[in-house]
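Undergrad: Everything below, folded, please.
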Amino acid sequence: MAADGPSQLLVIADFDYTLTPYHTPTGEHAHSCHGIISGSGFLGHEFQAKANALFQQFYPIEISPLLTQDEKEPHMVQWWERSHKIMVDYGLHAHHIKDAVANADITFRDGFQPLFASLAKANVPTLIFSAGLADVIQAVMNKNWGASFWTPNVHVISNVMEFDPTTGRLLGFQEKLIHCHNKNTAVVRDTPFWDECHSRRNVVLLGDSVGDVNMTQGLDGKEVLRIGFLNAHIEERMAEYLTLYDVVIVNDGTLHFAHLVVDLISRQSDDVAAP
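TA: As a prediction, the model looks like this:
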């Protein structure tokens, strides 16, 4: 992988609890993209109660070691569809996104900025592949890093909201529902990102869930380095994660290892260019 250099490298990263930490600096459970909306309070207590009830119902299924991915998938579809429906039912507006993000304490794992700076410098196609909300991800990035974050090598594929152009009210979501167990290249094939990346031989994958390891499914013949972040129930889930990921990082660890890997691979182009 290192010998091929950055011209053959592709990075695919989950967003929630992979690029962002699982805990806030004060030790509380950090918000996901969906959690930023439900936690904002803009849609009222009844909406918050329904969103929390969905979490309590479906999250244990998502992390259960006793169920297969195929057994979990229909439950995840229900969870995402019902979560999106209540956003529509309770009148989410476009301005709520910016306001919710402005009020949310969203941080990134240590090492995020130098990692993405290195990826931009080496022009490595980088996909933020999320089952969250594309509109929230964009607002979070703009809040924390500004327009300079959006270098040409960075792409986001996630659930995209559709708003009424006159009222700004949420109408629904674009057709392809992305949940935590269907993140694979079938969702990516009809995008400009696929044209840019599918011929690259090597992939660094960053994820925090069992489903995230499938983000390279469909990229046949690739060399994949899987870096996993195990955020909760560490003792119970470590054995499973060690079978899925090549490297497992716990306790809200940093992105420094991923950065070291990217720098090692990128150095190959510098070595070739040197006289």
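Undergrad: switch to C-alpha atoms for all contacts and neighbour counts from now on
TA: OK.
Undergrad: just to confirm, which helix or strand has Gly228 in it?
TA: strand 223-230 (DSSP states H and E).
Undergrad: Give me the contact list for that strand.
TA: In this structure, residues lying in contact with strand 223-230 by CA atoms under 8 Å, 6 or more residues apart in numbering are 1, 17-18, 201-209, 213, 237-238, 241, 244-253, 258.
Undergrad: Would you do the same for the sequence below? I want to compare the two.
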Amino acid sequence: MAKPPILHESDGSVSGVNNGAVNQSKFAGGGARGGGGHSAGESSSGQGGQPQRGGAGAVIPVYAAGSGAAAKNNNHRSTASVCIKVRSCGRRSMNQPKMANGSNCYCANVVINDPKLLHQKKAAIRLAGPSKFQVIADFDNTLTKFWVDGCRGQSSHALLQQENPEYNVKRDELFNYYHPIEYDPQIPVDEKTKLMEEWWGKTHGLLIEGGLTYDAIRNSVASAVIAFREGVVELFEFLEANIPVLIFSAGLADIIEEVLRQKLHRTFKNVKIVSNRMKFDQNGNLVSFTGKLIHSLNKNEHALDMAASLHDHLGEVDDHMIDSASVKKRTNVLLLGDHMGDLRMSDGLDYETRISVGFLNHNIENSLDSYRKGFDIVYLDDASMAGVVKLVSELFSPASD
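TA: Below is the predicted model:
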């Protein structure tokens, strides 16, 4: 039988599959999965610890869209399904379904909509060099895993447990009311934006009224079901010398910082968090929030101007390195997100070249088409960060061509 083609992420070239020994563990628990987005006051009882769903070895057919004018119009899809190789590929077992074209290849966890355009973007960024480059990343379900040890991972908002349980219940009630509004397509954006501001404001008020302490944050993170994707540390280390990483989140900066401390056990001088920041008194009690409110519908590059300043970072770094002005001079962007709305994180930046990477963690069948049209690269099924590490190494390693 002829070997099915593989579309390599690096340059769009096509080659045969290596059917030798492979690591198939990535696909042992695959399948379409359910879950929600990330919102203010996410249900503290409903986001973590849920068992994994989906049959073992489930396969989603993946198609590579053609390049050229048809691909740019986003209305062309090739009729032949291809396997896009990142880690492993091999012959399917007897209980694994075939791909749409009947091939034996089942390692479909990356989709590149327009390989030619991606190759051109990589060449432009490489030519401009690292001084013109920055990374803008979402936090929940992008830097962190969607599934943790077979359970649904918690978001940075959902993991928070106040010492007064009554206020956890009140935040859950707000979530149950506002969360359907957030995703209701029938509500106009202007109206929805006001409601999101209302939701975030009420949630923050409950945190203050309920007597939240920094100790509660520390304890919540310690017991949380949250973990970073494999490869995140390697990515931060590669970029640490001279490339800023801006973590954009509609959540809480103080919690994100604590997650970084406890789960990565180190800090990075180039990482900045643009999010809602708390102010504590000398006894560690929450008394207020600083800067303008950042919620799910304004979490984009405008937040740099809305916030009182780029928030304090974890490590020591010269102020001129990642201030608002220098960020806007870095006009080549790698954007990482898990939600279509994350594509707007670079809206306030007059960028020249942007490579967007989307992590489609769940609801793959229904969302794949929109994700592949929106993002340059889409990683499926809660993939690791290995492909992104490979991408940035190709952009700036001396051996890159």
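Undergrad: Average offset of the following helix or strand past the strand holding Gly228 of structure 1 relative to structure 2?
TA: For strand 223-230 of structure 1, the following helix or strand on the C-terminal side (DSSP H and E) is helix 234-244. Aligned to structure 2 and superposed, helix 234-244 of structure 1 gives a mean residue distance of 2.7 Å (mean CA distance after the TM-score superposition for structure 1).
Undergrad: and the angle for helix 234-244 of structure 1 with strand 223-230?
TA: Between helix 234-244 of structure 1 and strand 223-230, the angle comes out at 170 degrees (axes from the mean of the first three to the mean of the last three CA atoms, to 10 degrees).
Undergrad: which outside residues touch the following helix or strand past helix 234-244 of structure 1?
TA: Moving toward the C-terminus from helix 234-244 of structure 1, the next helix or strand (DSSP H and E) is strand 247-250. Applying CA under 8 Å, 6+ apart, the external contacts of strand 247-250 of structure 1 come out as Arg226, Ile227, Gly228, Phe229, Leu230, Asn231, Ile234, Tyr241, Leu242.
Undergrad: quick one: which of those is nearest to Leu43 of structure 1?
TA: Distances from Leu43 of structure 1 to those, taken as CA to CA, are shortest for Asn231 (28.8 Å).
Undergrad: Could you find the counterpart of the closest one in structure 2?
TA: The equivalent of Asn231 of structure 1 in structure 2 is Asn361 (alignment by TM-score structural alignment).
Undergrad: and its match, what does it touch?
TA: Counted by CA under 8 Å, 6+ apart, Asn361 of structure 2 has contacts Arg33, Asn141, Phe146, Asp338, Leu380, Asp381, Asp382, Ala383.
Undergrad: Out of the residues you listed, which are shared with structure 1?
TA: Retained in structure 1 by both residues aligned by TM-score structural alignment, their matches' CA atoms under 8 Å are the following of these: Asn141, Phe146, Asp338, Leu380, Asp381, Asp382.
Undergrad: and of these, the nearest to Val135 of structure 2?
TA: For the kept ones among the contacts of Asn361 of structure 2, the nearest to Val135 of structure 2 is Asp338 (14.7 Å; CA to CA).
Undergrad: any idea what sits nearest the counterpart of that closest one in structure 1, other than its immediate chain neighbours?
TA: Under the alignment (TM-score structural alignment), Asp338 of structure 2 pairs with Asp208 in structure 1. Excluding the flanking residues, the one nearest Asp208 of structure 1 by CA to CA, 6 or more residues apart in numbering is Phe229, at 4.5 Å.
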